[in-house]
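**Student:** generate coordinates for the sequence data below:
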Amino acid sequence: MDAARAVAAVTAGETLDDAFARMSDGLSDNGAAVRDLAYQCLRAHAGIDRRLAVLVPKPLREADRQALLRVALCRLEARPDGAHTTVSQAVDAARALGGDRFGGLMNAVLRNAQRRHAELEAAVAADEAARLQHPAWWLDRLRADHPDDWAGIAAQGNSHPPMALRVNRRRSTVDAAAAALAAAGIGAQAHGTTGLLLDKPCPVSRLPGFAEGVLSVQDLGAQGAAALLDVAAGQRVLDACAAPGGKACHLLEAADVDLLALDHSEARAQRIADNFARLGLPGRIAVGDAARPDDWWDGRPFDRILADVPCSASGVVRRHPDAKWLRRPKDIAQFASQQRAILDALWRVLAPGGKLLYATCSVFRAENQDQVAAFAARHPDCRRLTLSGAPDLSLLPTAEHDGFYYALLQKAADAA
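**Tutor:** This next block holds a predicted model:
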């Protein structure tokens, strides 16, 4: 029932994170299983709805009942060996929600799903959006932006995300942290000077050293930002869209910099403060809009700026499957407009000769390559620096990391 409540909230326009935050006090004891089922249902949303369209051609008007049908059918498809238990529990939940009539409908739908399995699979196979578990417009954009990789990107978007850790090198090393994990029975592979990729995800409560600030959870692709920005001791650094603070913390772990972490939300800024405290880091925090520096800037330019701008999250959709169903085609242009405003505003506060790292967790060109090219064309004092010999770095999602985009821009030394 709780998973269905979360799914219903998403179909009503709420993010899954916000839905679970609101529901947290009322979640049942098996909260982890509830979350897993809700995420699973949203990843498979298109396929589930295509099956339901065959079984119940007219969707139910009550969003909570339709959501319960989705979740029950998702669980039935994922656990065919536990079909009897799934049907029994789903019918009980349906009766509690809508009485015997809805309980009877639930029973009929699930029994029909078992009997008509081949027919339902054929319906899904004939519908590309259902088969690939993404909205049609999203797939069209992937195909246009990544003609050679679009299908693989979509497949990764339906997978379970990897879990990676960043070692706080002020407190430990990758080798020492890996040894501690191994002693705790947790397998991990080292990546670079700060990264560890777990063989399988586990609760942070099991991670030796997490509470003491030795480890943080951060995707390997996200860990690239600190090295690309090339910070050095004594520099003034701005993380302009910082919450929850992973990249800001990594920058502070990398060098003794004077860092300001900015976010538009007080609640999100508190998450940055919590991470700074756990890791023992001295960063400053401000609440403000990155596109309006006059509200928070003290007039002293920054040597380095990380602009990890708001975006579609199309590169991390396996972590946020609700994004596939909350986003609309027009949203990409709106994100691009917001990104443009932030970039233009932040360029004002960057010191001559300073560097700005533009970052997104998107795989859409409109938010990445097109955005940076348009910015460089507007600003003659902007020089694009190469990353590993290329004009930018586009990380498509893989089994090891999420999808990210980076471009490094330098302001002319003689800029006014």
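**Student:** could you use CA atoms for every contact and neighbour count after this?
**Tutor:** Will do.
**Student:** which residues of the stretch 51-200 of the chain fall in strands?
**Tutor:** Counting by DSSP state E, counting those that start in this stretch, residue ranges of the strands within the stretch 51-200 of the chain are 164-167, 188-191, 195-198.
**Student:** what sits up against the second one?
**Tutor:** Read that as strand 188-191. Contacts to strand 188-191, defined as CA atoms under 8 Å, 6 or more residues apart in numbering, come from residues 174, 175, 178, 181, 182, 196, 197, 198, 199, 220.
**Student:** what about the second one, neighbour count?
**Tutor:** Translated: residue 175. Other residues within reach of residue 175, judged by other CA atoms under 10 Å, total 15.
**Student:** name all residues that make contact with it.
**Tutor:** When contacts are counted by CA under 8 Å, 6+ apart, residue 175 is found next to residue 190.
**Student:** how about this one, so we can line them up?
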Amino acid sequence: MSTPQRSASLAEALLGAAQLIAAVLGGRNFDVALAVSPLAGVTRAAAMDIGYTALRAYGRGDFLLGLLLEKPLKEAVLRGLLLAALARLEARPEEAHTTVDQAVTAASQLARGRFKGLVNGVLRSFLRRREELLALADADPVARWRHPAWWIARLRQDHPDHWESILAAGNTHPPLCLRVNNRRVASADFLIRLNAAGIAAHALDDTAILLDKPVPVERIPGFAEGLCSVQDWGAQTAAGLLDVQDGMRVLDACAAPGGKAAHLLETALVDLTALDADAARAARITDNLRRLGLAATVKVGDARAVDAWWDGRPFDRILADVPCSASGVVRRHPDAKWLRRESDIAGFAATQSAIVDALWRTLGTGGKMLYASCSVFGEENARQVAAFVGRHADARRLPIPGTTTRDAQLQHLPDAEHDGFYYALLQKD
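**Tutor:** Modelled structure (predicted):
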């Protein structure tokens, strides 16, 4: 949790987190489980934080439970409670007494309290054997790195010099970065407003401001009025790379929730079409643009089914922000690394190929398409783009400004300032 909780609410938060964790381990997306949860207020926020922390550390918690339990648990919420409590015990050893006490209180709400003794016994056993158990966990790759074995293997293959730092970053709390709407306010002036509101932050470039500590958007001055948006610094790279100019026809495919589309509109006066296959997500694009005082043509449609939504007029620029494994932003969605299967990557790659092949038809001669993903897996990035260029004789890679790579691509790796993103710029000859 970001702030200490009073004892009564900690038990409620642990129980709420346990229910969310149980839903994820049952195959449900964390956000979907949260949307139907009755959790509210400070308990909801605390349960989210505890749940995310436990899921980031699931590989470790699962390993520890295997050592602490005589047999696997059938009760999913009970398992979730123990995972949440173990993650908190390791993260906050100075609050061990409170954590155990409140976990036992939470257990009293399950099965008429018959698991209180088990929870107390497991957690106290962990505390007694802490050094021994953590040493064993550190010797196990999945427990040490808190990622699935296949995920670790892919990163070692794709990023032999950086795989450890990528995994370490995936276990941290993500940074909160703002994109200032320069059509409404200068970045320097907005930074002054943040500091006046007691929010410590610093500028990363002309539009990006990184907060020292994340805060709820309700605390950010001018957010509701459209002076800024929450957008990772790595995601903000896209608008500059696409090189949009006033008067251009621009397509943002797979655009929801609209962050990159809005940034393009803040960058130049363009005729922008924002496309997404999901109607509910497309509605979020409209809402976000309205808050920022921006306008675009928002369409619901499958990027692969071009004839269903394209009017036949070529685009000057296309942002192909393709669906992917989200392996570069996994610290924001820690459930993803446990819900994903290695076989899913080939499925994403096939969808990506179909999307960019279809979109290429809609790009005018001399136009540019930016291939973008929030992945760090080569099958979805470098190998995907290489295969595309091999299929299309009229496709040419363009240099990425500010990089020294010979193969004209940019791979942001997750760190303290931004998430993991991939970009490759292609021109149609």
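**Student:** narrow the contacts of strand 188-191 of structure 1 to those that are buried.
**Tutor:** Taking 16 or more other CA atoms under 10 Å as the criterion, what is buried in the contacts of strand 188-191 of structure 1 is 174, 178, 181, 196, 197, 198, 220.
**Student:** ok, for the corresponding residue of structure 2 for the fifth one, nearest residue in space, not its chain neighbours?
**Tutor:** By that I understand residue 197 of structure 1. With TM-score structural alignment as the matching criterion, the partner of residue 197 of structure 1 in structure 2 is residue 210. For residue 210 of structure 2, the nearest residue in space outside its immediate sequence neighbours is residue 177; the separation is 4.4 Å by CA to CA, 6 or more residues apart in numbering.
**Student:** ok, that neighbour - contacts?
**Tutor:** Shown in contact with residue 177 of structure 2 (CA under 8 Å, 6+ apart): 208, 209, 210, 211, 230, 231, 232, 233.
**Student:** so the third one touches residue 178, yeah?
**Tutor:** By that I understand residue 210 of structure 2. Yes. In terms of CA atoms under 8 Å, residue 210 of structure 2 counts as a neighbour of residue 178; the distance is 6.3 Å.
**Student:** burial count for the counterpart of residue 263 of structure 2 in structure 1?
**Tutor:** Under the alignment (TM-score structural alignment), residue 263 of structure 2 maps onto residue 250 of structure 1. By other CA under 10 Å, the residues close to residue 250 of structure 1 number 25.
**Student:** how much space separates the closest residue to residue 250 of structure 1 other than its chain neighbours from residue 287 of structure 1?
**Tutor:** On the basis of CA to CA, 6+ apart, the spatially nearest residue to residue 250 of structure 1 that is not a chain neighbour turns out to be residue 226, at 6.2 Å. Residue 226 of structure 1 sits 22 Å away from residue 287 of structure 1, taking CA to CA, to the nearest Å as the criterion.
**Student:** if we can go back for a sec, distance to residue 282 of structure 1 for the strands of the stretch 51-200 of structure 1 - can I get that in a markdown table?
**Tutor:** Conversion of the strands of the stretch 51-200 of structure 1 to a markdown table gives the following (distance: least, CA to CA, whole Å):
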| stretch | distance to residue 282 of structure 1 |
| --- | --- |
| strand 164-167 | 17 |
| strand 188-191 | 26 |
| strand 195-198 | 22 |
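**Student:** mind checking those strands for the one nearest to residue 84 of structure 1?
**Tutor:** Shortest separation from residue 84 of structure 1 across the strands of the stretch 51-200 of structure 1 is recorded for strand 195-198, at 34.6 Å, computed as CA to CA.
**Student:** how big's the offset between the closest one and structure 2?
**Tutor:** Relative to the matching residues in structure 2, strand 195-198 of structure 1 has an average distance of 0.9 Å after the fit, by mean CA distance after the TM-score superposition for structure 1.
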